[in-house]
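Student: Sequence and predicted structure are below.
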Amino acid sequence: MSKNYEIIKTIRPKDENLHLDLLLSIKTTNEKFKDFPHLITYDFFLNGIDKLKDFELFEDDVLLCGYMRSGTTMMQEMIWLILNNFDFDRAKNVIRSERFPNFEGYDNRQKVSGITNYRKLEEFSRPRTFKTHCPIQFLPTQLYSVKPKIIYISRDVKDVVISMFYYLKDMFNETQMNFKEFLEKFMNDEILFTPYRQHLSGFKNLEYENILYLTYELVNKNIDEAIEKVGKFLEKKVFEENKEKLKKYLKFESMKNNTACNNEDCIKFSINLLEMLMKRRLKDISEKEKLVVIKVN
């Protein structure tokens, strides 16, 4: 039994026939967050989530936080390159999980691709960069004493729901629900990393001076402003030449063709599925589905 969380209930049992993983509702045992809601997570994330709470931080660490499908992938590359003096060669040749690992998913990748286990995170060279989809109550206890930098990115909930539906369907074989059923479960906080609104409010209401808030919409509509904000926050100069190179690097086609930052390092699946995931865009979603999502607001 973990000292950092307790399992409240099973949301969905494991089903080998349907290739569905065990989905659980857990709650932090930290008294400081006793009034915070539960978290829905897969059982294979529990080890990483548990270790995250006791993870040792340094003041020059950078934590990228955000709900799933909110733009964290692009932000990982932007943050890492700005922080590492625009080392594009390394960014193209070292897989992202070895430069900017995901806290809760890192242990699981050992099963999938043979990457070394979670303990290696402690040995990463500084300044270290980490990503997490976990809500504030599950972040390292040292956060409030060490005060590393946090960048939190959010996205319009309607777009999050649509993107989540197809992502979970394609990546985790969540094929048993239609969109309306998925939406209902999302609103009832029975989908991975829900509840969504409390995820946002937990960070928005955080009394923490070393945090930068960004939105997916800003990053996509005004990439120059987003780069400038991140550069200033990280206390790094961003010269015009590097900014233009970074903008080109972050374009969809560029990232799709870069094996160091696409999904090939995380999971083994067919080239056809990879292409389908990469090409899945909001414009492909029917207007009918988009109208249904408006109910989330």
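Tutor: Done, it's in. Numbering: from 1, shown residues only.
Student: going forward, measure contacts between C-alpha atoms and count neighbours the same way
Tutor: Fine.
Student: Next, the buried residues of the longest strand anywhere in the chain.
Tutor: The residue-count maximum for a strand in the chain (DSSP state E) belongs to strand 5-12. Buried residues in strand 5-12, counted by 16 or more other C-alpha atoms under 10 Å: Tyr5, Ile11.
Student: Ok, stretch 59-68 next?
Tutor: Asp61, Val62, Leu63, Leu64, Cys65, Gly66, Tyr67, Met68.
Student: Narrow these to those in strands?
Tutor: Those of those mapping onto strands are Val62, Leu63, Leu64, Cys65, per DSSP E.
Student: tell me what the longest strand of the chain is packed against?
Tutor: strand 23-28 (3 or more C-alpha pairs under 8 Å, 6 or more residues apart in numbering; DSSP states H and E).
Student: just checking, what packs against the strand it packs on?
Tutor: strand 5-12, strand 39-42.
Student: any idea how far the closest residue to Arg99 other than its chain neighbours lies from Met75?
Tutor: Spatially, and ignoring its direct neighbours in sequence, Arg99 is nearest to Thr129 (7.2 Å; C-alpha to C-alpha, 6 or more residues apart in numbering). Counting by C-alpha to C-alpha, to the nearest Å, the gap from Thr129 to Met75 is 11 Å.
Student: Quickly list what's touching both of those two.
Tutor: Leu64 (C-alpha atoms under 8 Å, 6 or more residues apart in numbering).
Student: Quick one: neighbours of Ser201, just the number.
Tutor: When neighbours are defined as other C-alpha atoms under 10 Å, Ser201 has 12 of them.
Student: ugh, typo on my part, it should be Glu235
Tutor: If we define neighbours as other C-alpha under 10 Å, then Glu235 has 11 of them.
Student: Comparison target below:
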Amino acid sequence: MELSRPELFDFCGVSMIHCFTENWDKVQNFKARPDDIVIATYAKAGTTWVSQILDLLYFGKSDPGRQTSIPIYERVPFLEMSIPKFFMGAELAEKMTTVPRIIKTHFPVQFMPKSFWEENCKIIYVARNAKDNVVSFFHFDRMNMVQPEPGDWPSYLQRFQEGKVVFGSWYDHVKGWWEKKQTYANIHYMFYEDLIEDTAQEIEKICSFLNISPTQEEKGRVRREVGFDAMKKNEMTNYSTLGVFDFKISPFMRKGKVSDWKNHFTVAQKDFIKLLNQKKMTNTTLRFRTEI
């Protein structure tokens, strides 16, 4: 499929591209069900990782062939993605027969379709520290032909700091969902760094939030199958079957580490983003770790 790089534009105060706004009415009128589970993240913050965890927790025992025959982007559809004749996330989600439906989004909190709030759906939000998030996003944009051309690293970092990347400001995104958590009880806010540090413990927290009780054997299988190396090799999770990515530039699943930012940031860039973090994160109790 021939694809051309899109242009970024302002959409209701958030930098977006057309494939996430063209199906706007359909997405906003999406009919959530009370047992739907949403995985919400800023892009490149562990979305696929948590998607695979949930899919295995719910269907790993009852439908083991599902994980070896259906790619993750069909098992956990991307709600707002809209590329006609190629991938329509809302339509794919509507057709799902699984219970629960597990759906992912990169929307900032203010863009979430109202039915998810009305149905009191459970939402898992995964946040990743800004330094590692921007590095991962940069390499992702290099190889993703439906994202704008990233340019060089210094200019990309500057645009990220200004919120001029797809889905807008990382600061607004993570803070917006954090603030929503204070008034909406059905959000489980988790951190990529915690998931790296102790995957088993974070899986336990997810199970508790979702009120599910898999056996120790089942949880052990989940931990084995969601290891980074296992998922990177797995065609059903590594996105190698999706034709919009150029793996010659970079793999979809690149490193999956904390502190890779140290391999990219100059001293000046490190100091600048530190000052920006201090300014942007002043009026919030939200805190991140950039090392573990």
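Tutor: On my side now, so go ahead. All values reported here derive from a predicted model rather than from experimental measurement.
Student: counterpart of Phe137 of the second structure in the first structure?
Tutor: In the first structure, Phe137 of the second structure lines up with Met164, judged by TM-score structural alignment.
Student: Could you pull out the buried residues of the helix or strand hosting that match?
Tutor: Assigned by DSSP states H and E, Met164 of the first structure belongs to helix 157-171. Of the residues in helix 157-171 of the first structure, Val157, Lys158, Asp159, Val160, Val161, Ile162, Ser163, Met164, Phe165, Tyr166, Tyr167 count as buried by neighbour count, 16+ other C-alpha under 10 Å.
Student: Dump the residues you listed to CSV, plus distance to Glu244 of the first structure.
Tutor: Listed next are the buried residues of helix 157-171 of the first structure as CSV, based on distance: C-alpha to C-alpha, whole Å:
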residue, distance to Glu244 of the first structure
Val157, 30
Lys158, 31
Asp159, 28
Val160, 28
Val161, 32
Ile162, 31
Ser163, 28
Met164, 31
Phe165, 33
Tyr166, 32
Tyr167, 30
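Student: what about the strands in the second structure?
Tutor: 9-11, 14-16, 37-41, 82-83, 87-88, 102-105, 122-127, 187-191.
Student: Adding distance to Asn234 of the second structure, write the ones you listed out as a markdown table.
Tutor: Converted to a markdown table, the strands of the second structure look like this (distance: least, C-alpha to C-alpha, whole Å):
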| stretch | distance to Asn234 of the second structure |
| --- | --- |
| strand 9-11 | 35 |
| strand 14-16 | 30 |
| strand 37-41 | 21 |
| strand 82-83 | 25 |
| strand 87-88 | 21 |
| strand 102-105 | 20 |
| strand 122-127 | 22 |
| strand 187-191 | 24 |
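Student: Go through these and name the closest to Gln161 of the second structure.
Tutor: strand 14-16 (12.5 Å; C-alpha to C-alpha).
Student: which bit of the first structure covers the closest one?
Tutor: Using TM-score structural alignment, strand 14-16 of the second structure pairs with 39-41 in the first structure.
Student: Distance from the chain centre to the matching stretch, please.
Tutor: 14 Å (C-alpha atoms, centre = their mean, to the nearest Å).
Student: Check the mean deviation of that stretch from the second structure.
Tutor: Compared with the second structure after fitting, stretch 39-41 of the first structure has a mean deviation of 1.2 Å; criterion: mean C-alpha distance after the TM-score superposition for the first structure.
Student: and the residue positioned nearest the centre of the second structure, what is it in contact with?
Tutor: Note on the second structure: the residue nearest the mean C-alpha position is Thr47, at 3.3 Å, using C-alpha atoms, centre = their mean. Neighbouring residues of Thr47 of the second structure by C-alpha under 8 Å, 6+ apart: Ile39, Ala40, Thr41, Lys104, Val126.
Student: what residue of the first structure matches up with it?
Tutor: By TM-score structural alignment, Thr47 of the second structure lines up with Thr72 in the first structure.
Student: How much space separates that match from Phe58 of the first structure?
Tutor: 21 Å.
Student: returning to that earlier point: which one of the ones in strands among the buried residues of stretch 59-68 of the first structure sits closest to Lys251 of the first structure?
Tutor: Leu64 (19.7 Å).
Student: Please list all residues in contact with the closest one.
Tutor: Thr72, Met75, Gln76, Thr129, Phe130, Lys131, Thr132, Ile150, Ile151, Tyr152, Ile153.
Student: Now do the contacts for the closest residue to the third one other than its chain neighbours.
Tutor: If the residues on either side of it in the chain are set aside, Gln76 of the first structure comes closest to Phe100, at 6.6 Å by C-alpha to C-alpha, 6+ apart. Shown in contact with Phe100 of the first structure (C-alpha under 8 Å, 6+ apart): Gln76, Trp80, Arg128, Thr129, Phe130, Lys131.
Student: Good, we can wrap up now.
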